[in-house]
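Peer 1: this is a predicted model, with the sequence first.
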Amino acid sequence: MKKNVWIGNLIAVLCIVIGLVAWIMLPWQGVLGIVVLLALWLALTGTGRVALAATRIGIASLPQRWGASSVIIVGIAGVVGVLVAMLAMGAGFEATLKQTGNDTTAILLRGGSQAETNSVITRDQSPLIGSLPGIAKDAQGRAVISPELSQVVNLPTASSGEDANAQFRGVSDAAWAIRPNIRIVEGRKFNVGVREIVVGQGAKGQYRGLDVGKTIKLGNQDWTIVGVFAAGDAFDSELWTDIETLSSAYDRRAYQSITVGLDGKEGFAQLKAALDNDPRLKLDAQTTQDYYSKQTQQLTIIIKALSIVIGAIMAIGAVFGALNTMYAAVAGRAREIATMRAIGFRGLPVVMAVMLETMLLALLGGVLGGLVAWAIFNGYSVATLGSNFSQVVFQFKVTPELLWSGLKWALGIGLVGGLFPALRAARLPITQALRAI
């Protein structure tokens, strides 16, 4: 007998878990369909109208139980707020790197390299690359290519003063033409052959001592900050200088990547075919859009997984809070529920009344949690390690999709938290409850 009860409970839990997963994955059209069907049932059927009347009675008594009901609202708001905030971090990081590239430029790396840090391109390959088909030409007929070198340096963070990695990029003059979205917003561009730096506005906010006119020591040499640029993407986190000056300062004799402008829609296909057919160039080409999108995948997956795990743990706590609160509410309203049963309210309307009441409280908690997450975290700037082991500055991005996901989590918690108390209310012995009157 005990074994059968245990198996029955296990099956019930599995059904609830499967139902919750299906609910969380349900698109908005499915949710809308369920809401419409529920509304039609409540409005057009006798049982539904009775359930709606019972729900009104329960909602009318909420002010008398506001302290207990607030436990559900606050608990679910906490779950939704944390979940949305963590997902917003992943969405912000992903959006920043995806904005960095486009399909009109390509980046060349050594064959098999996944990032600039493990790529080496010899200097004698640069003229060969410039002669390949598919690469755009400037007004003077020169290939639009920018050999680049990346050096990770340590700079004190603005918040704590502790050292953190920053990306110090050496670029050619063509880098500005290849990335027309990057513009100087303060000061001027660096001069070639001089130890001068321009810094991204994100880096300026993230690290100390990067104001225009100041001098910093990098590679045992003094460098002068002469300008600040705005990119609106991952380059905002970098420091830029002349590639030959950087190469000399750090004794780097090779390039790490070469970024090129593409000649029209067919440019990338032509360039890739030419690289495949030239045995002297063992290089891989990707559009910069593809390259930077791939850099987000691993971290985004980790953030989403952590968000779901942490959200699930908190959701379990919120479910138990809702269960306790609703069980207490059912016990406190035993006479009221028994009276409703005695005057003709059947079990299903009572179940629906308790469920709708719990879902209403869950909805309030979900809305509250989403609003708090949006107010505090949307646009909040942070930094994390990117693929080049340097800090990437980005902003949390609380999107409507994330708020909708948080709201579905809230309603799912309310569904589970109200189900068992609702069933208990429907099974409440009428005569026993009425004796207490």
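Peer 2: Sure, I can see it.
Peer 1: from here on, just use CA atoms for contacts and neighbour counts.
Peer 2: OK.
Peer 1: against residue 429, how distant is the most far-flung residue of the chain relative to its centre?
Peer 2: Note on the chain: the largest C-alpha distance from the chain mean falls to residue 435, namely 55.6 Å (CA atoms, centre = their mean). The gap separating residue 435 from residue 429 is 10 Å, by CA to CA, to the nearest Å.
Peer 1: do the same with residue 87
Peer 2: According to CA to CA, residue 87 and residue 429 sit 46 Å apart.
Peer 1: pasting the second one now:
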Amino acid sequence: MKNQWMRNALSIVLLAVGLGVWIFLPWYGVLAVAVGVAAWLLATRTGRLALAATRIGIASLPQRWGASSVIIVGIAGVVGVLVAMLAMGEGFSATLKQTGSDDTAIILRGGSQAETNSVIMRDQVPLIGTLAGIRKDASGKPILSPELSQIVNLPTASTGEDANAQFRGVSEAAWAIRPQVKLIEGRKFNVGVRELVVGQGAKNQYRGLDLGKKLKLGNQEWTVVGVFASGDAHDSELWTDIETLASAYDRRAYQSVTVGVDGKPGFKQLTAALAADPRLKLDAMTTRDYYTKQSTGLTTIIKVLGTVIGAIMAIGAVFGALNTMYAAVAGRAREIATMRAIGFRGTPVVMAVMLETMLLALLGGLLGGLLAWSIFNGYSVATLGANFSQVVFQFKVSPELLWSGLKWALGIGLVGGLFPALRAAQLPVTAALRAS
């Protein structure tokens, strides 16, 4: 009894390890496995017998369609939820990664990880403008934009409940530093006037941000004079003149300075110049690196959560597949016994049941992937970013996620079909024929 228990435990451990390897196997590894199995099926007598037995099983699927649909629907649910969860992380990460570039850099107080805990004194900005590596405009002035980030509460469009929005104060140079930001409605704000422009994502996420609307922020009335689109995290922001914002919220220092740099060589010059100047205890990173780091934490949490939820659902789908396939084997006992009696050995029978289950799993995976893509791809949502403000982004159902979902589906089919397949191969021929 103890030895049997040990063998069962070892089998489960080996199966779990094999599944883990399968899930993380790259596409060329999966292709190699598929080519190897196909070659075995076509080139060997046992393989051809397995194919013949599989055709018999597939031909009887219409008579067992109700039970077989349990496998397909269960696996489709697992794949759909898994892909949807991972698509959320993929979309959030892609939005923040698109926000930055290697041609711009953000300067923060030394040791600061985000704008919210950074302070840059006003008298440091002219010194920053003299540093090497910063691009110059046509008139020879350094391209830099000191900026402030103020968190404000705005009612959401869906529920009317207050949510954090990022109200950014920028200089005129911000438009040149971020050429992807384009006005699609109205005009730019005027300097020294309580006017603002809003990202298209923020306009859709919050109430009262239509062109010409007035809203109260910082106990003052502001007018929406423009709407912009950027295709990145700035779509979730409100922009105004930095000095107007500083006056409204009594901010006597800046939080960051965004500058244009001459590519990677210019960025290296900038970081070296910052390190060499004892008056500037500041750090710089490319905006691409900055926004990528901002997305890392939440993306990791979403991926882990999605994988855990997918794994829990996968266990349920495995048990559903086991029950269905055990019932199918029991219902086909006479058919399987007849095949065994006319020369089909254990291996072809095992492979036939496995291939049938894997086919149903593949159909479930395709269905789940199709549902996830049709429902969630491009679906807009908002979540709290690293600056404690809402970031509007879209789910991104990529081919890589769909491929991962298919591998999960086939893994579930593998486990769900293995033990019923072994049961079919061990079915006593004479007993099965008499019982039928």
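Peer 2: That came through fine. Keep in mind that this is a model prediction, so the values were computed, not measured.
Peer 1: who's more crowded, residue 87 and residue 429 of structure 1?
Peer 2: Neighbours were counted for residue 87 of structure 1 and for residue 429 using other CA atoms under 10 Å; residue 87 has more, 25 against 14.
Peer 1: is that one in a helix, a strand, or coil?
Peer 2: Per DSSP: H, G, I helix; E, B strand; the rest coil, the secondary structure class of residue 87 of structure 1 is helix.
Peer 1: go ahead and confirm it touches residue 305.
Peer 2: No - the criterion here is CA atoms under 8 Å, and residue 87 of structure 1 misses it with residue 305 at 9.4 Å.
Peer 1: in structure 1, where's the longest helix?
Peer 2: helix 288-332 (DSSP state H).
Peer 1: check which helices and strands that one sits against.
Peer 2: helix 66-98, strand 105-110, helix 400-426 (3 or more CA pairs under 8 Å, 6 or more residues apart in numbering; DSSP states H and E).
Peer 1: who's in contact with the shortest one?
Peer 2: Which is strand 105-110 of structure 1. With contact meaning CA atoms under 8 Å, 6 or more residues apart in numbering, strand 105-110 of structure 1 is reached by 115-116, 119-121, 178, 256-262, 268, 282-288, 291.
Peer 1: quick one: it aligns where in structure 2?
Peer 2: Aligned by TM-score structural alignment, strand 105-110 of structure 1 falls on residues 104-109 of structure 2.
Peer 1: same question, the last one
Peer 2: Under TM-score structural alignment, the match for helix 400-426 of structure 1 in structure 2 covers residues 399-425.
Peer 1: how far is the matching stretch from where the chain is centred?
Peer 2: 23 Å (CA atoms, centre = their mean, to the nearest Å).
Peer 1: how near is residue 397 of structure 1 to residue 206 of structure 1?
Peer 2: Taken as CA to CA, the span from residue 397 of structure 1 to residue 206 of structure 1 is 18 Å.
Peer 1: so who does the closest residue to residue 320 of structure 2 other than its chain neighbours touch?
Peer 2: Leaving aside its sequence neighbours, residue 320 of structure 2 sits nearest to residue 71 (CA to CA, 6 or more residues apart in numbering; 6.4 Å). Going by CA under 8 Å, 6+ apart, residue 71 of structure 2 touches 317, 320, 321, 324, 360, 361, 364.
Peer 1: and if we set it to 7 Å?
Peer 2: 320, 321, 360, 361 (CA atoms under 7 Å, 6 or more residues apart in numbering).
Peer 1: out of these, flag the one nearest to residue 422 of structure 2.
Peer 2: residue 321 (14.4 Å; CA to CA).
Peer 1: how far away is residue 423 of structure 2 from residue 53 of structure 2?
Peer 2: Counting by CA to CA - residue 423 of structure 2 and residue 53 of structure 2 are separated by 16 Å.
Peer 1: so between the two, which is more surrounded?
Peer 2: Neighbour count, other CA under 10 Å: between residue 423 of structure 2 and residue 53, residue 53 has more, with 22 against 18.
Peer 1: what sits closest to the more buried one if chain neighbours are left out?
Peer 2: Per CA to CA, 6+ apart, closest to residue 53 of structure 2 is residue 352, 5.5 Å.
Peer 1: give me the mean distance between the helix or strand hosting the one you found and structure 1.
Peer 2: Residue 352 of structure 2 is part of helix 346-376 when elements are defined by DSSP states H and E. Helix 346-376 of structure 2: mean distance to aligned residues in structure 1 after superposition is 0.2 Å, counting by mean CA distance after the TM-score superposition for structure 1.
Peer 1: mean deviation, the very next helix or strand once past that helix versus structure 1?
Peer 2: Later in the chain than helix 346-376 of structure 2, the nearest helix or strand by DSSP H and E is strand 380-384. Per the superposition on structure 1, strand 380-384 of structure 2 and its aligned residues are separated by 0.4 Å on average (mean CA distance after the TM-score superposition for structure 1).
Peer 1: can you give me the buried ones in strand 380-384 of structure 2?
Peer 2: For strand 380-384 of structure 2, a neighbour-count test (16 or more other CA atoms under 10 Å) marks 380, 381, 382 as buried.
Peer 1: tell me if I'm right that the first one and residue 236 touch.
Peer 2: No - proximity of residue 380 of structure 2 to residue 236 does not meet the contact threshold set by CA atoms under 7 Å, at 11.7 Å.
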